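Q: Give me a model of this one.
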Amino acid sequence: MAVELDPLTTPEAGTVHVDRHNGERGMKGPFFVAYTTADGEERWGYVCGNCESTDNAMDTMGRIECNACGNVRKPEEWDAAHE
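A: Sure, this is the predicted structure:
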């Protein structure tokens, strides 16, 4: 992986390595992709760019929500029937 990853230590996940160049748009800030290894080989999940928390949840439609600050990425596919 050519991109340098930023190590981040949190109470929820320990140390993860964050790709600040690869993320998903959220309502309050981006969700950055995080890896368990410094070489970016093993993807772990997301880090909230608004509050730096790793306490995030993703549903089956691809919606990401930060449990710490409420930052949300809208679902990839949305249908009114899911409301």
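Q: Please count neighbours and contacts with C-alpha atoms only from this point.
A: Fine.
Q: So which residue is smack in the middle of the chain?
A: residue 46 (2.0 Å; CA atoms, centre = their mean).
Q: okay, now residue 14: neighbour count?
A: Using other CA atoms under 10 Å, residue 14 has 10 neighbouring residues.
Q: Next: the one 5 residues further on.
A: Neighbours of residue 19 under the rule other CA under 10 Å: 21.
Q: give the contact list for the nearest residue to it once chain neighbours are set aside.
A: Leaving out its chain neighbours, the residue that sits closest to residue 19 by CA to CA, 6 or more residues apart in numbering is residue 5, at 5.0 Å. If you count contacts by CA atoms under 8 Å, 6 or more residues apart in numbering, residue 5 has them with 17-20, 38-40.
Q: Another sequence for comparison is provided below:
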Amino acid sequence: MQARTTQDGETLYVDHEAVERGSKGPFYVVYTSSSRDEKWGYFCSNCESFDTAMDAMGRIECNGCRNLRKADEWDAAHE
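A: This is a model prediction of the structure:
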């Protein structure tokens, strides 16, 4: 795992083995400690940003570069 610091000065830990495929580059799972006790969110490898969001269907989107991971499950009613 790689320790990285946010713009607010918080140290977070990027797990390069826990990968989610994105449209522009992979997303990596981020934890609050190196022991992986608490998942914090995702890190966008395309623009190297922690500014990502996940919706209820599992879609991940980077708010900076719009890198996108499609939802785990979906149907036409959700579009």
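Q: Quick check: PyMOL command selecting the buried ones in the contacts of residue 5 of the first structure.
A: To isolate the buried ones among these in PyMOL, judged by 16 or more other CA atoms under 10 Å, type:
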select buried, resi 17+18+19+20+38+40
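Q: Make JSON lines from the contacts of residue 5 of the first structure and add secondary structure to it.
A: Output for the contacts of residue 5 of the first structure, formatted as JSON lines (DSSP: H, G, I helix; E, B strand; the rest coil):
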{"residue": "17", "secondary structure": "strand"}
{"residue": "18", "secondary structure": "strand"}
{"residue": "19", "secondary structure": "strand"}
{"residue": "20", "secondary structure": "strand"}
{"residue": "38", "secondary structure": "coil"}
{"residue": "39", "secondary structure": "coil"}
{"residue": "40", "secondary structure": "coil"}
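Q: and the two most separated of the contacts of residue 5 of the first structure?
A: Farthest apart among the contacts of residue 5 of the first structure by CA to CA are 20 and 39. That separation is 14.1 Å.
Q: from what I can see residue 73 of the second structure touches residue 57, true?
A: Yes - between residue 73 of the second structure and residue 57 there is a contact under CA atoms under 8 Å: 6.8 Å.
Q: of these two, who's got more company?
A: More crowded of residue 73 of the second structure and residue 57, by other CA under 10 Å: residue 57, with 12 against 8.
Q: Could you measure from the aligned residue in the first structure for that one over to residue 34 of the first structure?
A: Alignment note (TM-score structural alignment): residue 57 of the second structure maps to residue 61 of the first structure. According to CA to CA, to the nearest Å, residue 61 of the first structure stands 20 Å off from residue 34 of the first structure.
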